[in-house]
Every structure is written in structure tokens, then in C-alpha cells.
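Student: I'd like to go over a predicted model; first the sequence, then the structure.
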Amino acid sequence: MEHGTPPINELVSGKLAQDMGLLKTILDRSSDIVFREFQLGDAQTAVIIFLDGMVNTIIVDSDIMQPLLKYGETMLQKSRLSLTGLETLLQNQVITAAQVNSGERIQEVVDHVLCGDTVLLIDGVNKALFISAKGWGKRAVEEPATEAVIRGPREGFTENLLTNISLIRRRLRTPQLKIEGLQLGQLSKTDVAIAYLEGIADDAIIAEVRERVGRIDIDAILESGYVEELIEDNSYSIFPQVNYTERPDKIVANLLEGKVGILIDNTPFALIVPVTFFEMMQASEDYYQRYVISTLIRLLRYLFLIIALLLPSLYIALLTFHQEMLPTSLLLSAAASREAVPFPAIVEALLMEISFEALREAGVRLPRPVGQSVSIVGALVIGEASVSAGIVSAPMVIIVSITGIASFIIPSYSQAITIRLLRFPMMILAGTLGLYGVLLGVLFILIHMARLRSFGVPYLSPLAPMHASDLKDALVRVPWWGMVRRSTETSKNNPRRMKGSLRPRPPKRGG
């Protein structure tokens, strides 16, 4: 070990003084580590080791200490009990905690203590008992702050992995739901769970997720973003290839489509793989509203997606290179508003867009009550002052405002950021090449997206490659009775969602 730390791969010797000395050396300068020594009968010495603040002291007192002391008084003070099988006897008949395991290495003792378990060492016994008594402060289940809905469940994930798994189990009460656990991070030892539905999810995708997550070798995992960057297909692409959510109902819906969920301890955001472009434009509420409303809202999102990406670029290209394409009255109005502006349209647009993005970022970083006021007041004041000073034109303020509103309509925050960033190169292309530059930029984006994969699934599926049966839940949403089959790319094992036809039939009129 580095920095003079003693080796911790040794076996538990059974000599309590020696083992405690080694553990105290390893866990030196850790004031929250508690060593509680006590007598187990007449002459038997024992110690429990736990991390203060990470255990439930009520469980330690009632399920560990009291049974051990009571057992020692009744059995060991009469005659010294044989040490053979003592740890098995205590594990199976004395300690009343729900989970008790044993181990033989000092490394295991240290790991369990730091994970919040209580460790029991007994003099003369060369095994340690690991007793689950975890109990630290945690946030209650609340409504997700980033994915609010008008109609739908109000529960959101928390930073506790077991709580998050229970929220999924409540919605999928089937043995087909598999939760595979592992630890990532040499120092953080963060618990990670891979969730999928056996018999629905594609075995190849499950194996690929296992392989990519399992090969992560890093010092610490502090948030799901670490894992996201380490498992995505194309790390140089600006488009997100892993979806994330705070909503248990959303991850359950994706598991039912044959996808795989990755849950990480200490973060309320769960990852979903694979993902497509069209899924990033869908919201949980789309499936709780009636299909007509959901379809219209989806079409509105795609319209404003185009506006968020192309509106400033089209304005720049038309005013700079293609004035003949504008109606005369509109051209004269735009020319009059720009008469006092000293900058070309491209510089004017970049100034306003950068200022708007800075205000939006400032609003996010400031405390919530202050941030919203700063964003709104700042945009109004700066926009009005800029027009009055003749730095920018009034139409440009309108264009930037509409573009900003359009980017907020995109449900996925990571997808919205991607569109916001792509807007700047599109404006530069429009300012240098006009509409030809805009067309080249759109073609480049489409070609890149067509080549992109998320765990082997084409990013533009079901449009490219074409899966006609999956188009029922892409640009539009058909009624639930019409979505008989799951996604073609991710649920090849069990493609049918429902048996027979559930289409409502009107009652027959009596004569």
C-alpha cells in the first residue's frame, strides 16, 4: 500500500489484540470509527467495530449487543465454550439482525466497516462477522424537480440505492425483474445496480452493458455522469447516447420496452440504455394523457426543436445574403430597425445569444428564489437597453427570445443543451455561406446522427433504419390499444406487449 499503510490482505488471526492493532493502524486518524470492546462470558473478549453516523445505533443495541451479552451471561460464564463453530452459532442463533455474513480477511473487515456494516471480532476466533445495521440520514422520496408533470406519479428517486430499487420493485412485481449489483471505484466503492426484465430485454444488450460497466476502473464514482461518459459509444459526439431520469415510472416504462437501467448509489439520477433521438423528445406525461393530446404536443415539440436550432441562422442568412426572399414590407421594416445598428447580423446575433445563455446559466447557479428573478429581469433590462442604445435591433431581440423559449420545450435537458450548442456553428455557417451554409450544417448533423449508435442501436431508429411498426410511438403516439408490439431493436425476445386486441368496441344499439 502507498504512504506506509500496512497490508490489509492478511487473514484474521484470531488474536484480538493483534487484529485490533492492525485495524487501528489502517483506520488511523478516523475519529468516527468506533471500537466497542466487551466481555462475552467469563473470559471471552470481543469487539464490535462500526462507523459512527452510518449505523442505526438502535439496531446495534437491540439486535447485536443485547443478544451477545445475554448469551454470554447464560452460557459462557458457567464453562468456557469451545471456540469451534462459535461464529456459526452466534450467526445463526444469537444475533437477531436480518443479515449476518462472515469473512476471513482484514480487507473484508475494512470494506464492511466503511460501507456501514457492524463487524464483530472475538478473541480466539479467526473469522469476522459482518452484521448489517446501516442507518444514515437520507432524503425522503419527493417529487422530481427536473421532470415535473401535471398528470402522473409524484415520486422521484433519492440518493439511496436501496430506496430507488424498492421504487422500481413496487411497480414491477415479477421475478423477471433482475437487479445485478456490483461496486465501482477503488476508493469510493460505489454500489451500482443493473436492472432489466429477463425474457424481454435483448441478451446481447444486457451482455454489452455488463461488459462496459464492469470494465470501469477508476478511483471514485460520485455521480451517474461518471458512468455515462465511460460507457457511451461515441465519446466525441455532442449528442447524448445515454438517457437519465429521476422518475421511477419512466425507468420502469423503459424496462418494459426491453431497455436496461443503471442505478448508482448517492445520486437520484438513473441511466437508461440504449436510447434514440426520438425517445429524447418524449416525456413521461405523453403516456398518461389521451393520445390525441400527446400527439399534438409531440408535434409542437418537433416544430420548436427546428425553431431552436435554425431560427437565428435563417434570420441571419436572409438578411445578409437572400434579401430578395423576404416580402418587401418585412424587408423594409427589418432594414429600418437595423439602420442604427453598427454590427452585421451575425455579430448582433452572437452577442444576444451569448448574453442570453449567460443569463440562463446565472439563473441556474444562483439560489432558486434569486435566480429566476435575475434571469427574467436581466433579459428584459438588457434587451430593452440594447435596443435603446442601438446596439441590437428589436427583431433580433424577438428572435433570440423565441429561440430561448423553444429550447425549454425539449423534455430532455441534455438534448436541449445539444441543440443550444449546435445553434452557434449554424449561425456562423449562415453568416458566411447563407442558406447554403444552413443546408450544409443540417446535412452534416443528419449524417452524424445516422452514423451514431447507442449500445449498437441506431440513433435515428425507427426512422433510419425504417421500422414501420415502431413509428406509432415516434413522431406521434397512437392509442394504447394500438401499441401491441414493443420496440423492434430492444425487445426481440418478447415483442408483443398485449394479447389479442384491446380496442374498445361501442355497445350495440338495441332494437
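Tutor: Structure received. Residues are numbered from 1 along each chain as shown.
Student: make it CA atoms for all contacts and neighbour counts henceforth
Tutor: Will do.
Student: residue 313 reaches residue 438, doesn't it?
Tutor: Yes. Between residue 313 and residue 438 there is a contact at 6.9 Å, judged by Cα atoms under 8 Å.
Student: which neighbours do the two share?
Tutor: 426, 427, 429, 430 (Cα atoms under 8 Å, 6 or more residues apart in numbering).
Student: ok so, going back, which one's more surrounded, residue 313 and residue 438?
Tutor: residue 313 (27 against 23; other Cα atoms under 10 Å).
Student: now the more buried one, what's its secondary structure?
Tutor: What DSSP: H, G, I helix; E, B strand; the rest coil gives for residue 313 is helix.
Student: pull the number of nearby residues for the closest residue to it other than its chain neighbours.
Tutor: Nearest non-adjacent residue to residue 313, counting by Cα to Cα, 6 or more residues apart in numbering: residue 427, 4.5 Å away. Using other Cα under 10 Å, residue 427 is surrounded by 29 other residues.
Student: use this one as the comparison:
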Amino acid sequence: MKKRDQKTEDTKPIEIPVSKDLQVNIKKIKEILIDCDDVIIREFSVGKRQNYKYALVYIDGLIDKQLINEYVMEALMHDGRDEVPNPRTVGSNLYKLSKEGGIPLSEVKDLNCLKTAVDSVLAGETILLFDGFSEILLTSSRGWPMRGIAEPVTEAVNRGPRDGFTETGKVNTSLVRRRIRDPKLKLKYQQIGRRSKTDVALMYIDDIVDKGVLKLVKERLDGIDVDAVLESSYIEQLIEDDWISPFPQIQDTERPDAVAASLYEGRVALIIDNTPFALLMPATFNSLLQSSEDYYSRWAGAFVVRLIRTIALPLALLLPSLYIAITSYHPGMLPTQLALYIAATRIDVPFPSFIEAFIMEATLEILREAGTRISGPVGTTIGIVGGLVIGQAAVEAGIVSPFMIIVVALTTISSFTLPNFSLTSGIRIWRFLLMILAAILGLYGIGIGLMLLLAHLVSLKSFGVPYFEPYSNFINDFSDLKDSIVRLPYKFMKLRPKYLRVGDKVRMNNSKDINSLVDESGGENKDDRGQ
């Protein structure tokens, strides 16, 4: 990826010094936030003689008003009257006295720039200004309405945690922290977006992560210069290696357990405020085919499920193009009875097989999009009923053959087995490309398309890691294949993936097999139970 230009001088934040005159500071804030009716500026006085002037500034709807009322205003205006500081020194130490002994909040911060203070107010904090002092006190008071923690919609599991990310970044990072109680887990915040100033949390485990990957992620984040970041896909598209490719090089997830598992493997996670989707990098083709539930099921069940998923992938990619190629160019490859049946069903179809397949695939894509836009049971009903009604009507009208309906149905069902939506989108794009090549050259066109697809996947990289690992290097090293097409029992996965070039390679120490421990400690008891 080409290195992006650094931020220009005119995009740097403007430093506005804080005046000792309270009214001057309030005037500057009003000029910056002009025509912002939700900005609240509350001036008040404290002290027995009401001779110390303060001002609170916050955004209505973004703060916890009860917290500010009880622990800032009441503490200063009411409780402060019961204290009797030295009258000769209270004036010069008013700021320090308020910070260290007047506001019973756990998180307060000093600010000496008015522009930074305004940015904090826009982020949901409250600032406290003092008359006669050129410092501003920032009090943590964020309290905007937020969606509760619920089960992820796009990554539902039968067995596993039911909590998913929300649109609040602090909540999301805490869900990950809850699963990794390790001081080596590092979290670094930065703001991206000149106007949105979106909080982005970079998370990694210091002694596991590949420092080269971490450095590359930081450099690409620092190179982003954009007005606003409204969703994690903005950042994903700006830092990925090959933006032309239809396949994602960064994995997205709304599951905290998936983020924790990736961090334990040595990956880097980005948690972006205002979106429930976190980003994981580097990503490989293999990791995009894996589901969290694969690790919560018994190894035999996960073994079979991954085999089914591996079989479904070529079906979702190749079935329509194979139908076009065989019916148009190579009918002799089919058994005689099947070839005669397909020919008989297509007697009344007025279109060639490519147009027939394209009509049905395009119709299914429209139904899929309609079902997505209409959420809930109605969307599901539209997808199912629409597919059945339109398919049956198309067959009766003689537009498509019954066999084509079977092919499209198998293709659609197979695509639903893929756990990552972005990967499914890439497969759908290549499916149409292979259909075009099959209509032109038959099986030869499919062969050319598959070679181009394989060459593209092998050439891709995700933050320096080959995209087709561990398959591209399995001749030299078989160890990473134990968690690829199939999943072996945990006792065989003692090392982290080698292709990630992690620091701490061992995740499970060599220990005695549990069966031998049972034999040594419980053999006599087993005989007793047998009696």
C-alpha cells in the first residue's frame, strides 16, 4: 500500500490559550459554538460571600446530569460552605482546592487550551472554568443513551457467549478486558477524523503480537486524513493492502470473544466508537472461514462442520458456471439419462443457459437485498416466500428450467454457510465472473477463472502476512493445518500459528495426557465401581 500523505499544516488543531478572565473564556466558547442551542453554560458563585466565580460547560443529552449536579455543583456550592480554608490563601489556591478537595469525582484532568476543552465538551465531557485562573478542569461525565448489550445478530451461535458489542467504544473495550486479565494487554486511544474526532482503540498483547504488524497498523492509522469516520468500514477501506480486491484483508466481528481469541493468537484489534463491529488484523482466507462456535463444540463436531463448510465454498462459487458450461458446451460429460432429462426440461425455455442462470441469480440477489433492508420476520418471509413464488412462477411460465431452480437454491444455501459476510460478497462477485467465462469458453473458461482467482489470493497480503496462509506454505510446514480445513483436539494445538510470527509461541505447556492421569489416579476406583 502506498504511503499516504501526512496531515497538512492547515489541518492541525488551533491552539487557543485560556484567559484568566472568566467572561472572556465564555465569550470565546460561545463564538466557537455559535448557534448550538444544546450547549449549556452554567455560571455560579461559591463561598460564604459568593465571591468566587465558576462556569460549567456541557452538551445537553451527552452527560449524566445527576452526576454533575451531585458531585460538582452541590459539592462546590453547598458542601464547600462547611469548609473553612485560610481566607488569605484560598484565592490563590482556588483551582487546586477545587480539584483536590472540592470535586469528589474519580476522573478529573487539567487543560490549558480552550480548543481542546471545546473538543472534550463535544465528546460528552464537562469542563469547569474559574475566574482568575488560566486552567480548565475537565470532569468525566459522559452519560448519553446507549443500546444495551445483546446477542450479536450476524454471528449467532448455539453454544457460546451471548454478549455482543454495542455502539459505545468504552463498553466494547471493557468486554474485551473482561476476557483478558493480563497486564500485557495494551490499549491505546487516538482520534481519527478532522470533524468527527472518532475515538479508535488499538488493542494488542505486548509479548505475543508481531511488532512489525503492530508498527504497520500504527503507521496506516496515522496516515488517515479524512473528515469523518462513521463506521469501522471507513478505516478498514483506508488501511487495507489492496483496495481493488473483492476479498476482505481485515476481519470484522461484533463478538468480544472473537476479539479476545484473536488477541491471544497475536493479532491486533481496532475498536471504533459508534459501531458494534471491531476490526482484526492480519486476516487470512482461512481465518475468514472460521466461526467462534468451532472452538466451543467438541472437536469431532467442529471437524465435520468445517468439512461441510469447505464443500459448500466451491458449490457457492461454481455451481451456476458449471451448469452453463455443461449444458452449453459439454453435455456429453453427463450420464445419458440426466443429459436427456435436462434437455427435455429446457425445450420450452426461450433463453440460452447463461441468460437463464443470470436471471435467476439476479433475482435471488434482489430478494436477498430486499430481505436485508426489511429487518425481522418480514424480511425473512420476503426472502423465502419470494424465492418460492418467483421460482415456481418462472418454471410454469417456461422462463427457466426446474433444474436451474435446484442449482440456484443449492448455490444460495451453500453461500449461507460461510460465516463472514464480506467474504461471501467476494465469492458472489467471482461467481458472476465465472458465469461469464463459462458462457464464452465453457469448462476452459472456468479453469482460466479459477487459476486467476488462485493467483489473486496467493498474491494478496494482509499487513505483511500472506493471505493464503497456511495453505501456501503447507509443503514446508504442516503444523498450522491442524486448525484450518479441519479442527483437531485442543491437545494438538499447543503452539500459536507460526505464520503470524508471534513473540510468545507457546499457548499450552507440554503436560501429561489427561487419560494417563485418570489411569494413574482412578484405576482402583474404576474397579470398585465395576464391582
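Tutor: Thanks, I have the structure now. All values derive from a computational prediction rather than experimental measurement.
Student: before we move on, the earlier item: distance-wise, check the residue nearest to residue 313 of structure 1 relative to residue 409 of structure 1.
Tutor: Between residue 427 of structure 1 and residue 409 of structure 1 the distance is 21 Å, computed by Cα to Cα, to the nearest Å.
Student: same check, this time on residue 437 of structure 1
Tutor: Noted for residue 437 of structure 1: a distance of 26 Å to residue 409 of structure 1, by Cα to Cα.
Student: cool, and residue 33 of structure 1?
Tutor: Per Cα to Cα, residue 33 of structure 1 is found 49 Å from residue 409 of structure 1.
Student: the residue most distant from the middle of structure 1, which is it?
Tutor: Here the centre of structure 1 is the reference, and by Cα atoms, centre = their mean the most remote residue is residue 511, at 58.5 Å.
Student: let me see the contact set for that one.
Tutor: Residue 511 of structure 1 touches nothing, counting by Cα under 8 Å, 6+ apart.
Student: wasn't residue 246 of structure 2 part of a helix?
Tutor: No. Going by three-state DSSP, the assignment for residue 246 of structure 2 is coil, not a helix.
Student: and residue 181 of structure 1, which of the three is it?
Tutor: Classified using three-state DSSP, residue 181 of structure 1 is strand.
Student: for the alignment partner in structure 2 of it, grab the count of nearby residues.
Tutor: Using TM-score structural alignment, the equivalent of residue 181 of structure 1 in structure 2 is residue 189. For residue 189 of structure 2, the tally of surrounding residues (other Cα under 10 Å) stands at 13.
Student: residues in contact with residue 189 of structure 2?
Tutor: Neighbour list for residue 189 of structure 2: 199, 200, 201, 202 [criterion: Cα under 8 Å, 6+ apart].
Student: identify the residue spatially nearest to whatever residue of structure 1 lines up with residue 98 of structure 2, adjacent ones excluded.
Tutor: Using TM-score structural alignment, the equivalent of residue 98 of structure 2 in structure 1 is residue 90. Spatially, and ignoring its direct neighbours in sequence, residue 90 of structure 1 is nearest to residue 68 (8.0 Å; Cα to Cα, 6+ apart).
Student: could you do residue 199 of structure 1 as well?
Tutor: Leaving out its chain neighbours, the residue that sits closest to residue 199 of structure 1 by Cα to Cα, 6+ apart is residue 493, at 6.0 Å.
Student: for the one you found, helix, strand, or coil?
Tutor: Classification of residue 493 of structure 1 using three-state DSSP returns coil.
Student: pretty sure it contacts residue 201?
Tutor: Yes. Judged on Cα under 8 Å, residue 493 of structure 1 makes contact with residue 201 at a distance of 6.9 Å.
Student: distance to residue 23 of structure 2 for the contacts of residue 189 of structure 2 - can I get that in CSV?
Tutor: Putting those into CSV (distance: Cα to Cα, whole Å) gives the following:
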residue, distance to residue 23 of structure 2
199, 31
200, 35
201, 37
202, 39
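Student: narrow those residues to those in strands?
Tutor: Among the contacts of residue 189 of structure 2, the members found in strands (DSSP state E) are 199, 200, 201, 202.
Student: list buried residues within those residues.
Tutor: 199, 200, 201, 202 (16 or more other Cα atoms under 10 Å).
Student: residues contacting the last one?
Tutor: Contacts here follow Cα under 8 Å, 6+ apart; on that basis residue 202 of structure 2 touches 186, 187, 188, 189, 268, 269, 270, 271.
Student: farthest-separated two in the residues you listed?
Tutor: Pairwise distances across those peak at 13.6 Å for 189 and 268 (criterion: Cα to Cα).
Student: separation between the closest residue to residue 105 of structure 2 other than its chain neighbours and residue 139 of structure 2?
Tutor: Excluding the flanking residues, the one nearest residue 105 of structure 2 by Cα to Cα, 6+ apart is residue 71, at 6.7 Å. Between residue 71 of structure 2 and residue 139 of structure 2 the distance is 10 Å, computed by Cα to Cα.
Student: same check, this time on residue 263 of structure 2
Tutor: Counting by Cα to Cα, the gap from residue 263 of structure 2 to residue 139 of structure 2 is 32 Å.
Student: could you do residue 40 of structure 2 as well?
Tutor: 15 Å.
Student: tell me which of those two has more neighbours.
Tutor: residue 139 (22 against 14).
Student: which residues does the equivalent of that one over in structure 1 contact?
Tutor: Aligned by TM-score structural alignment, residue 139 of structure 2 pairs with residue 131 of structure 1. Neighbouring residues of residue 131 of structure 1 by Cα under 8 Å, 6+ apart: 97, 99, 100, 101, 117, 118, 119, 120.
Student: how does it look with 7 Å?
Tutor: Taking Cα atoms under 7 Å, 6 or more residues apart in numbering as the criterion, residue 131 of structure 1 is in contact with 97, 99, 100, 101, 117, 118, 119.
Student: can you give me the neighbour number for residue 161 of structure 2?
Tutor: Counted with other Cα under 10 Å, the neighbours of residue 161 of structure 2 add up to 16.
Student: which SS class is the match of residue 98 of structure 2?
Tutor: helix.
Student: re earlier: distance of the aligned partner of the residue nearest to residue 313 of structure 1 in structure 2 relative to residue 361 of structure 2?
Tutor: Here residue 427 of structure 1 is matched to residue 435 in structure 2, going by TM-score structural alignment. Distance, residue 435 of structure 2 to residue 361 of structure 2, by Cα to Cα: 10 Å.
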